[in-house]
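Participant: Could you look at this predicted model? Sequence included:
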Amino acid sequence: MTLDVLDELTLARLGRVEVWVSLYWDEPYNTDGEFTLEVRPTEENLSLLREGRWLRRADSDVPMRICHRSNENADSNLVVTGFPGTWIFTKRACTAIVKNENAEQAMRRLVSAMQPWPKLELGELVGFDTTYTAQTSGGSIMDYLMTIGAACDLGFRVRLAGKNADKKLLFEVYRPTADPNNRFSTKWGNLQQAAWAFGDSDYANVAVVQGAGEGENRATVTVGLTDATGADRRELYVDARDVQPDEEKGETSRSEAYLERLMARGTNKLLEQLRTGSIELTIDAEGLSPGDVAFCTIPELGYKATVRVADVITQSQSDSTTRTVRLGTPVWRKLRR
């Protein structure tokens, strides 16, 4: 494995890094990954590894941008850190409203409408029919993409394409189809060194949202699984007094449009209150990629899950390379006994 260093603007290859002390490379599905590269502070490395330049692994077309580098003294190693190309979207703000819209088209629309970034273009439209039924507005483009991606099970990435002067960065929305062969279990030995954690202490499925007004006259809406009862009902209170009626549009605290905005606030808050569940495991180099579906069973816990790969983490040190898969939040169900 080698690392090509690319120019920030032209994407032309400036050089190659073939030897390092350590490398940590986290490629995500629909969140924000990162990388850390530690090398000796040679004149070549100091000149080549500069902020703004791109790193591309020889076995991947998803580049990472160098955002920070440090070297405490002449005897210390040079440490370079950064993020995937989606980092670009953390530097673009947006005030648009996304509501009841095709998710893929909304994500592409947001990227297309933002202030341009050198060499960044839209990739091909896949045609996913998933609709983002909630509402979100205000924030970085990255905030929008992560919110829509999480709600609609869609991944997004910036991929390097083209050759020579035609190199470009393509924004793509993707969702790999399930492969029934991706089955892992501790009893089969292919789910090893597993670290797992599950919890529902923060889980909520009903949001009670209050906006403008006082006392009994305060605007109040309830969203989520409002038919849930008993132990299945987990309520969350949301103070949305900052969401006020738009007087210029003639809204009041009882207007349908205003109440819909309160409902959207509650729906977005519920997306942050999911059941927590994660598994990390080590697989071989020919294993899963971000977004792939894995079918996992842990008999000793009495659970099984169908879940997408949230991150693929590659770590290289001392002439050895390991590949760790972090699985996202699954919908768990007990095994029949």
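Facilitator: Cool, got the structure.
Participant: Please make it C-alpha for all contacts and neighbour counts, starting now.
Facilitator: Fine.
Participant: residues near the residue nearest to F198 when sequence neighbours are not counted, how many?
Facilitator: Nearest residue to F198 in three dimensions, chain neighbours excluded: G277, at 4.2 Å (Cα to Cα, 6 or more residues apart in numbering). Applying other Cα atoms under 10 Å, we find 17 residues neighbouring G277.
Participant: Same question for G15.
Facilitator: Neighbour tally, G15, other Cα under 10 Å: 15.
Participant: Was I right to think it contacts S47?
Facilitator: No - with contacts counted by Cα atoms under 8 Å, G15 stays clear of S47, the gap being 10.2 Å.
Participant: still on that earlier bit, could you check how far the residue nearest to F198 is from E34?
Facilitator: Here G277 is placed at a distance of 21 Å from E34 (Cα to Cα, to the nearest Å).
Participant: pretty sure V5 contacts R56?
Facilitator: Yes - the pair V5 / R56 is scored as a contact, 6.6 Å apart, by Cα under 8 Å.
Participant: So the two - more neighbours on which side?
Facilitator: Taking neighbours as other Cα under 10 Å, V5 and R56 compare with V5 leading, 25 against 20.
Participant: now the more buried one: how far from R16?
Facilitator: Per Cα to Cα, V5 is found 6 Å from R16.
Participant: in stretch 150-160, what counts as buried?
Facilitator: For stretch 150-160, the neighbour count (16 or more other Cα atoms under 10 Å) marks 150-152, 154-160 as buried.
Participant: Which members of those residues are the farthest-apart pair?
Facilitator: Largest separation among the buried residues of stretch 150-160 by Cα to Cα: A151 and L160, giving 26.3 Å.
Participant: okay, pairing it with this:
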Amino acid sequence: MSSPPGYAKTAVAQVADDAPPTADAPRRVIPQRHPLRWVAAAVVAVLVAMALNALITNPFFQWDRFGYWFTRPVVLQGLWITIKVTFAAAVLGFLGALVLAVARLSSNPLLRAVSWTYTWLFRSIPLIVILLFLVNFGALYKTISLGVPFGPEFFRFDESRLATDLALAIIGLSLAEAAYGSEVVRAGILSVDQGQHEAAAALGLPKSYQFRKIVLPQALRSIVPNFVNQLIGLIKASSLVFYVSLLDLFGQVQTLGSTYPGDIIPLLLVATVWYVILTSVLSVVQFYVERHYARGAVRTLPPTPLQRLRAFLGRKAVAA
């Protein structure tokens, strides 16, 4: 009686599976165990749970008042001023930092000296001093004129009409941000391999084209992370504009805390959460900007959160 097709092969395969592994047979790799990692993870999880419990259950934080103040129009008005001041100072500060960095790397000794002096001076002066000096600038110079030094004047205007509280805050933050950011930009430009400069020069490309199309895109890979740190510091430093009579987010919270002394802690939590949200949004923007400028420099771009979610759901579907 003949065996059904495939019977002999199946029997041989079963015997082979039951047989002990030989020297040439592949062996299953057993991953190394790390019990201390699980112990550390358990300890951290307990500490986090304790911190959350202390934060949520403590009545001193008055979370009901926090919810009341979080989206009040007066708070959102201060938040909008903070966003405007930070955005304008970030743009102007980056442009100023770029000019200062290029001047610092210039072969012209006068440009190098002016750039170094500006950076040294404004990094040495506290930001609050710069803001207070600008507020009292009108007492030193009633009018501002443009013209030939010690010669005729072309334009003259009243400083007090142009220098609003918002303008003074943006100017003060921009001046300080340009000084700090210039070192970040200069370090990023110096990080570009010298061979890139030599190759661009060998092709006969104009200096401006070399900088815009070759040097700066590569430098931004190292400039962006450091400059975003500067911007996060700028968001928090914008709270100092309260001392120049501009009611930003921190200024509104301080004013409301004086009016409602029983709500000081909830109001401080409101400001804290909004600052955390602003820095988190900035971190998300940083991720995508870094990912954009990483093209061509890495073999595989880091996956976005949406791509990671799709991959996770795909693995779950295959496992099911």
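Facilitator: Nice, I can see it. Everything numeric here is computed off the predicted structure, so don't read it as measured data.
Participant: Post the TM-score for the overlay when you can.
Facilitator: Here the TM-score for the pair of chains, by TM-score structural alignment, normalised by the length of structure 2, is 0.23; 115 aligned residues with a Cα RMSD of 6.2 Å.
Participant: ok, back up a step: select from the buried residues of stretch 150-160 of structure 1 every entry located in helices.
Facilitator: Taking DSSP state H as the definition of helices, the buried residues of stretch 150-160 of structure 1 contribute 150-152.
Participant: tell me which of those is nearest to V238 of structure 1?
Facilitator: Nearest to V238 of structure 1 out of these is A151 (Cα to Cα; 19.3 Å).
Participant: ok, the closest one touching K269?
Facilitator: No - contact criterion Cα under 8 Å: A151 of structure 1 and K269 do not qualify, at 11.7 Å.
Participant: Just the element for the closest residue to Y293 of structure 2 other than its chain neighbours, please.
Facilitator: Using Cα to Cα, 6+ apart and skipping residues adjacent in sequence, the residue nearest Y293 of structure 2 is R221, 5.9 Å away. Using DSSP states H and E, R221 of structure 2 sits in helix 216-237.
Participant: and what of Q286 of structure 2?
Facilitator: If you go by DSSP H and E, Q286 of structure 2 is part of helix 264-293.
Participant: elements contacting that helix?
Facilitator: The contact analysis (3 or more Cα pairs under 8 Å, 6 or more residues apart in numbering; DSSP states H and E) places helix 264-293 of structure 2 against helix 63-70, helix 216-237, helix 249-259.
Participant: Give me the next element, helix or strand, following it.
Facilitator: The element immediately downstream of helix 264-293 of structure 2 (helix or strand, assigned by DSSP H and E) is helix 305-319.
Participant: Tell me the buried residues in that next one?
Facilitator: So for helix 305-319 of structure 2, nothing qualifies as buried (16+ other Cα under 10 Å).
Participant: picking up where we left off before, could I get the helices and strands packed on helix 264-293 of structure 2 in CSV, plus columns for mean neighbour count and distance to F94 of structure 2?
Facilitator: Output for those, formatted as CSV (neighbours: other Cα atoms under 10 Å; distance: least, Cα to Cα, whole Å):
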stretch, mean neighbour count, distance to F94 of structure 2
helix 63-70, 16, 32
helix 216-237, 18, 9
helix 249-259, 19, 23
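Participant: Let me have the ones you listed in JSON lines, adding distance to A139 of structure 2 as columns.
Facilitator: Output for those, formatted as JSON lines (distance: least, Cα to Cα, whole Å):
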{"stretch": "helix 63-70", "distance to A139 of structure 2": "38"}
{"stretch": "helix 216-237", "distance to A139 of structure 2": "25"}
{"stretch": "helix 249-259", "distance to A139 of structure 2": "25"}
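Participant: Of these, which is nearest L131 of structure 2?
Facilitator: Across those, L131 of structure 2 has its closest neighbour in helix 216-237 (11.3 Å, Cα to Cα).
Participant: Mind telling me what element L110 of structure 2 is part of?
Facilitator: helix 109-124.
Participant: repeat for L270 of structure 1
Facilitator: Using DSSP H and E, L270 of structure 1 maps to helix 256-271.
Participant: Over to A45 of structure 2?
Facilitator: helix 35-57.
Participant: how far is stretch 69-79 of structure 2 from where the chain is centred?
Facilitator: Offset of stretch 69-79 of structure 2 from its chain centre (Cα atoms, centre = their mean, to the nearest Å): 24 Å.
Participant: Count the neighbours of the nearest residue to P28 of structure 1 once chain neighbours are set aside for me.
Facilitator: Distance criterion Cα to Cα, 6+ apart; nearest residue to P28 of structure 1, sequence neighbours excluded, is D311 at 4.2 Å. Look at D311 of structure 1: counted by other Cα under 10 Å, it has 26 neighbours.
Participant: Against N102 of structure 1, how distant is D311 of structure 1?
Facilitator: Distance check for D311 of structure 1 against N102 of structure 1: by Cα to Cα, it reads 25 Å.
Participant: Ok, D26 of structure 1 next?
Facilitator: Separation of D26 of structure 1 from N102 of structure 1 (Cα to Cα): 29 Å.
Participant: What about D26 of structure 1, how many residues nearby?
Facilitator: 24.
Participant: any idea which helix or strand comes after the helix or strand where G172 of structure 2 lies?
Facilitator: Using DSSP H and E, G172 of structure 2 sits within helix 165-190. Using DSSP H and E, the helix or strand that follows helix 165-190 of structure 2 in sequence is helix 194-202.
Participant: So which elements touch that next one?
Facilitator: Helices and strands touching helix 194-202 of structure 2, by 3+ Cα pairs under 8 Å, 6+ apart, are helix 207-210.
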